[in-house]
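1. Sequence unavailable; structure follows:
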């Protein structure tokens, strides 16, 4: 049997050729396997691992060597300061998407009992984060994937939000009823050209149905914007995550469909990340 230090040393060497952060990966995966935090792994280096843990760890490191994202190995990903369960049926939540959530929270701050739709919800990270930070809000989470809805339900349970969330298996608005104060969506938006340039850990492991947005990457923006009008309350807001080069096109799509006050926001890297507009009340 091996100690924590010995297994970390072995794993770090195994991952050197495939990971930019081999020792960090080794620690994160080991902490997950033994059910401890990273501090324990770094300080209790002489602890001898049970044989069962060693076997599981070796298998996990082999998966990482093949490019499997760490979030799919651990089944968890942090987002907005909370832990979300993920599986290979959903995209891994990214920190850049927090810009969309933060803007949504700001928009809904003064709205009581806001009703929100998270369309193409995946893990539910967007909608459930909004529900967590906007008191009184009620969120409907919709996705075409039954497996994704299952993951969203798990996350709602983990976060104690079951009573404030509904779940719908739906092809965009097909199975969605009612109207909303805010519709948030991080839809598939990778173009045909960019699909061929995706990093290996994305292209080989994350669900292509949640990535490909048509030849120009804008198919879902068109469909959602055209249909959102009949599902928004007057004064309601449609908010999107966008690709780094799609800002002008998405803003134009929203303008042509009657949205007003359209704005673009950038992520922490300075790249265009979020576009939103309001369905202005008729006068």
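-> In hand now; what should we look at? A quick note: this is a predicted structure, and the numbers were derived from the prediction, not measured. Numbers count the residues shown, from 1 in each chain.
2. When you work out contacts or count neighbours from here on, use the C-alpha atoms and nothing else.
-> Will do.
3. Check whether residue 212 really touches residue 194, as I assumed.
-> No: counting by C-alpha atoms under 8 Å, residue 212 does not reach residue 194; the two are 9.1 Å apart.
4. quick one: which of these two has more around it?
-> residue 212 (21 against 13; other C-alpha atoms under 10 Å).
5. so how far is residue 24 from the more buried one?
-> Remark: distance between residue 212 and residue 24 (C-alpha to C-alpha, to the nearest Å) = 31 Å.
6. try residue 156
-> 29 Å.
7. neighbour-wise, which of those two wins?
-> Ranked by neighbour count (other C-alpha under 10 Å), residue 156 and residue 24 place residue 156 first, with 27 against 14.
8. give me the number of residues near the closest residue to residue 15 other than its chain neighbours?
-> Residue nearest to residue 15 in three dimensions, not counting chain neighbours: residue 22, with 5.1 Å by C-alpha to C-alpha, 6 or more residues apart in numbering. Counted with other C-alpha under 10 Å, the neighbours of residue 22 add up to 20.
9. what sits against residue 237?
-> 181, 182, 183, 276, 277, 278, 279 (C-alpha atoms under 8 Å, 6 or more residues apart in numbering).
10. one more time with 6 Å
-> 182, 277, 278 (C-alpha atoms under 6 Å, 6 or more residues apart in numbering).
11. ok, the last one - contacts?
-> In this structure, residue 278 makes contact with 235, 236, 237, 259, 260, judged by C-alpha under 6 Å, 6+ apart.
12. Surely the first one is within a helix?
-> No: assessed by DSSP: H, G, I helix; E, B strand; the rest coil, residue 235 does not belong to a helix; its assignment is strand.
13. how close does it sit to residue 102?
-> Distance from residue 235 to residue 102, by C-alpha to C-alpha: 19 Å.
14. Use this one as the comparison:
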């Protein structure tokens, strides 16, 4: 039988803030929303209100946090581009740094109509679903992980992204196997070098390695893209490829693109923290 404990909301807030795990205020408010089933404005307005909470639930969250389990996996959701996405340990946790890819894509799409978009290595589906909802263009989402696609489909249903399709397969293969050519390909692929030791414990111990690590010093997906570009886009029509990369990889990716046998143009773009984050490749 669970044991209930009483707190004011303020005391509960400080209970989490006092943990020696560097929680941000926003993180604690997310935890309170989850525990109390209240939104932020109600919490702020009722800090002296007494609430009854299951003690085991509080203890479980604290233990998870102390074990460096990411908050997104504890709460089972993450916001991305102002939308709430379901997540669990079958997929990477979406990062706000990735939102720059959406802005770059929307800028390219702005004056174009009836385009086909592919979100490759979709994971939880955040990029593809967001672009479908923002533009109403059809989106193909692919992933090598069937479990990840299950999560992406949950989000597509929850957010009513009705014009989305999901294909299982490695990187570009689902497009190539179906002779599909797209106008915009967007991807946040695995890009961490398999030998990279500079990975936080919370990422290394909890997030799916299949979505993190790549061969060829983390550059396999970029080389594969260049090698297969003519198979996935119509070179006679305007196209764009937008790919995220690690902030140290810009120069290496630049060298890969320079060796392309197809005439392309590209631009590197920083995220809103000032780090190099993505590249957009076009046919000019």
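-> Structure received. Every value quoted in this text rests on a predicted model; they were computed, and no experiment measured them.
15. Quantify their similarity with the TM-score.
-> Overlay of the two chains. TM-score (TM-score structural alignment, normalised by the length of structure 1): 0.89; 273 aligned residues with a C-alpha RMSD of 1.9 Å.
16. measure stretch 91-103 of structure 2 end to end?
-> 23 Å.
17. so it corresponds to what in structure 1?
-> Aligning stretch 91-103 of structure 2 against structure 1 (TM-score structural alignment) gives residues 90-102.
18. Give the buried residues for that stretch.
-> For stretch 90-102 of structure 1, burial by neighbour count (16 or more other C-alpha atoms under 10 Å) applies to 90, 91, 92, 93, 96, 97, 98, 99, 100, 101.
19. Name the nearest residue to the alignment partner in structure 2 of residue 44 of structure 1, ignoring sequence neighbours.
-> In structure 2, residue 44 of structure 1 lines up with residue 46, judged by TM-score structural alignment. Leaving aside its sequence neighbours, residue 46 of structure 2 sits nearest to residue 9 (C-alpha to C-alpha, 6+ apart; 7.1 Å).
20. just checking, that neighbour touches residue 45?
-> No: Residue 9 of structure 2 lies out of contact with residue 45 (C-alpha atoms under 6 Å); the separation is 10.0 Å.
21. Same drill for these two, tell me which one is more crowded.
-> Ranked by neighbour count (other C-alpha under 10 Å), residue 9 of structure 2 and residue 45 place residue 9 first, with 20 against 9.
22. do you know how far the more buried one is from residue 39 of structure 2?
-> Residue 9 of structure 2 is 13 Å from residue 39 of structure 2, by C-alpha to C-alpha.
23. in stretch 140-158 of structure 1, what's buried?
-> 140-156.
24. Next step: those residues restricted to strands.
-> 140, 141, 142, 143 (DSSP state E).
25. So which of the residues you listed is the closest to residue 59 of structure 1?
-> residue 143 (31.8 Å; C-alpha to C-alpha).
26. Name the nearest residue to the closest one, sequence neighbours excluded.
-> For residue 143 of structure 1, ignoring the flanking residues on the chain, the nearest one in space by C-alpha to C-alpha, 6+ apart is residue 120 at 4.6 Å.
27. so what's the aligned partner of that neighbour in structure 2 up against?
-> Residue pairing (TM-score structural alignment): residue 120 of structure 1 is matched to residue 121 of structure 2. By C-alpha under 6 Å, 6+ apart, the contact list for residue 121 of structure 2 reads 142, 143, 189.
28. mind listing the strands for the stretch 1-150 of structure 1?
-> Here the stretch 1-150 of structure 1 has its strands, by DSSP state E, counting those that start in this stretch, at 76-79, 82-85, 115-119, 138-143.
29. any chance of these in TSV, plus distance to residue 202 of structure 1?
-> Compiled in TSV, the strands of the stretch 1-150 of structure 1 are given as follows (distance: least, C-alpha to C-alpha, whole Å):
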stretch	distance to residue 202 of structure 1
strand 76-79	15
strand 82-85	18
strand 115-119	21
strand 138-143	20
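30. Would you mind saying which of the ones you listed lies nearest residue 241 of structure 1?
-> strand 115-119 (11.4 Å).
31. That closest one: average distance to aligned residues in structure 2?
-> Compared with structure 2 after the fit, strand 115-119 of structure 1 shows a mean deviation of 0.5 Å (mean C-alpha distance after the TM-score superposition for structure 1).
32. List the contacts of that strand.
-> Outside strand 115-119 of structure 1, the residues touching it (C-alpha under 6 Å, 6+ apart) are 127, 137-142, 180-185.
33. likewise stretch 215-232 of structure 1?
-> 179, 180, 189, 190, 191, 192, 213.
34. Any idea how far apart the tips of it sit?
-> 28 Å.
35. That one: how far from the chain's middle?
-> Here the centre of stretch 215-232 of structure 1 is set off from its chain's centre by 19 Å, with C-alpha atoms, centre = their mean, to the nearest Å.
36. And for stretch 65-73 of structure 1?
-> A distance of 16 Å separates the centroid of the chain from that of stretch 65-73 of structure 1, by C-alpha atoms, centre = their mean.
37. This completes my enquiry, with thanks.
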